[in-house]
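Participant: Sequence plus the predicted model coming up.
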Amino acid sequence: ANTLMSKKQPNLFFAGEVLDVDGITGGFNFQHAWTSGWIAAKTISSLAREN
């Protein structure tokens, strides 16, 4: 499962520009930033509900 959580530090998430994704200009980098942020937020929300 892709949660964007660090494998070395639990509850540390990486998303957006920090992931250093390089794509063709025209919105692909923006889409990755928004989608990775959404995935990280969804995982954080799920973890918060468990605790």
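Facilitator: Thanks, I have the structure now. Numbering: from 1, shown residues only.

Participant: From here on, just use CA atoms for contacts and neighbour counts.
Facilitator: Fine.

Participant: can you tell me which helix or strand residue 30 belongs to?
Facilitator: helix 28-50 (DSSP states H and E).

Participant: Quick check: residue 25 is in a helix.
Facilitator: No. Using DSSP: H, G, I helix; E, B strand; the rest coil, the assignment for residue 25 is coil, not a helix.

Participant: still on that earlier bit, so which bits of the helix holding residue 30 are buried?
Facilitator: 29, 32-33, 36-37, 39-41, 43-44 (16 or more other CA atoms under 10 Å).

Participant: need those in CSV with distance to residue 51, can you?
Facilitator: CSV is the format used below for the buried residues of helix 28-50 (distance: CA to CA, whole Å):
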residue, distance to residue 51
29, 33
32, 29
33, 27
36, 23
37, 21
39, 19
40, 17
41, 16
43, 13
44, 11
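
Participant: Pasting the second one now:
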Amino acid sequence: MNKIIDYIVKFERENLELKEYKKHQERANERRYRSGDDSWHRGSVVGKNK
């Protein structure tokens, strides 16, 4: 029984970290978009090519 509980707790924790990470990525993307960096939607910023 304890192994099942441990597994669920571990799974929940990883799920939460993933949600936090996605939230952080979305905020970073919004900041890049607002700052006028047109490469924000590619997932990574290589550099401004203007």
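Facilitator: On my side now, so go ahead. Just so it is clear, the model here is predicted, and its values are computed rather than measured.

Participant: Fetch the TM-score of the aligned pair.
Facilitator: TM-score for the superposed chains, counting by TM-score structural alignment, normalised by the length of the second structure: 0.51, backed by 28 aligned residues with a CA RMSD of 1.4 Å.

Participant: hang on, the earlier thing: mean deviation, the helix holding residue 30 of the first structure versus the second structure?
Facilitator: Superposed on the second structure, helix 28-50 of the first structure shows a mean distance of 0.3 Å to its aligned residues (mean CA distance after the TM-score superposition for the first structure).

Participant: what stretch of the second structure lies opposite that helix in the alignment?
Facilitator: Mapped onto the second structure using TM-score structural alignment, helix 28-50 of the first structure covers residues 5-27.

Participant: What distance do you get for residue 41 of the first structure to residue 29 of the first structure?
Facilitator: 18 Å (CA to CA, to the nearest Å).

Participant: Equivalent analysis for residue 47 of the first structure, please.
Facilitator: Taken as CA to CA, the span from residue 47 of the first structure to residue 29 of the first structure is 27 Å.

Participant: for residue 39 of the first structure, same thing?
Facilitator: Taking CA to CA, one finds residue 39 of the first structure at 15 Å from residue 29 of the first structure.

Participant: Residue 38 of the first structure now?
Facilitator: 14 Å.

Participant: can you check residue 42 of the first structure too?
Facilitator: The value you get for residue 42 of the first structure to residue 29 of the first structure, if CA to CA is used, is 20 Å.

Participant: cool, residue 50 of the first structure as well?
Facilitator: Distance from residue 50 of the first structure to residue 29 of the first structure, by CA to CA: 32 Å.

Participant: Same question for residue 45 of the first structure.
Facilitator: 24 Å.
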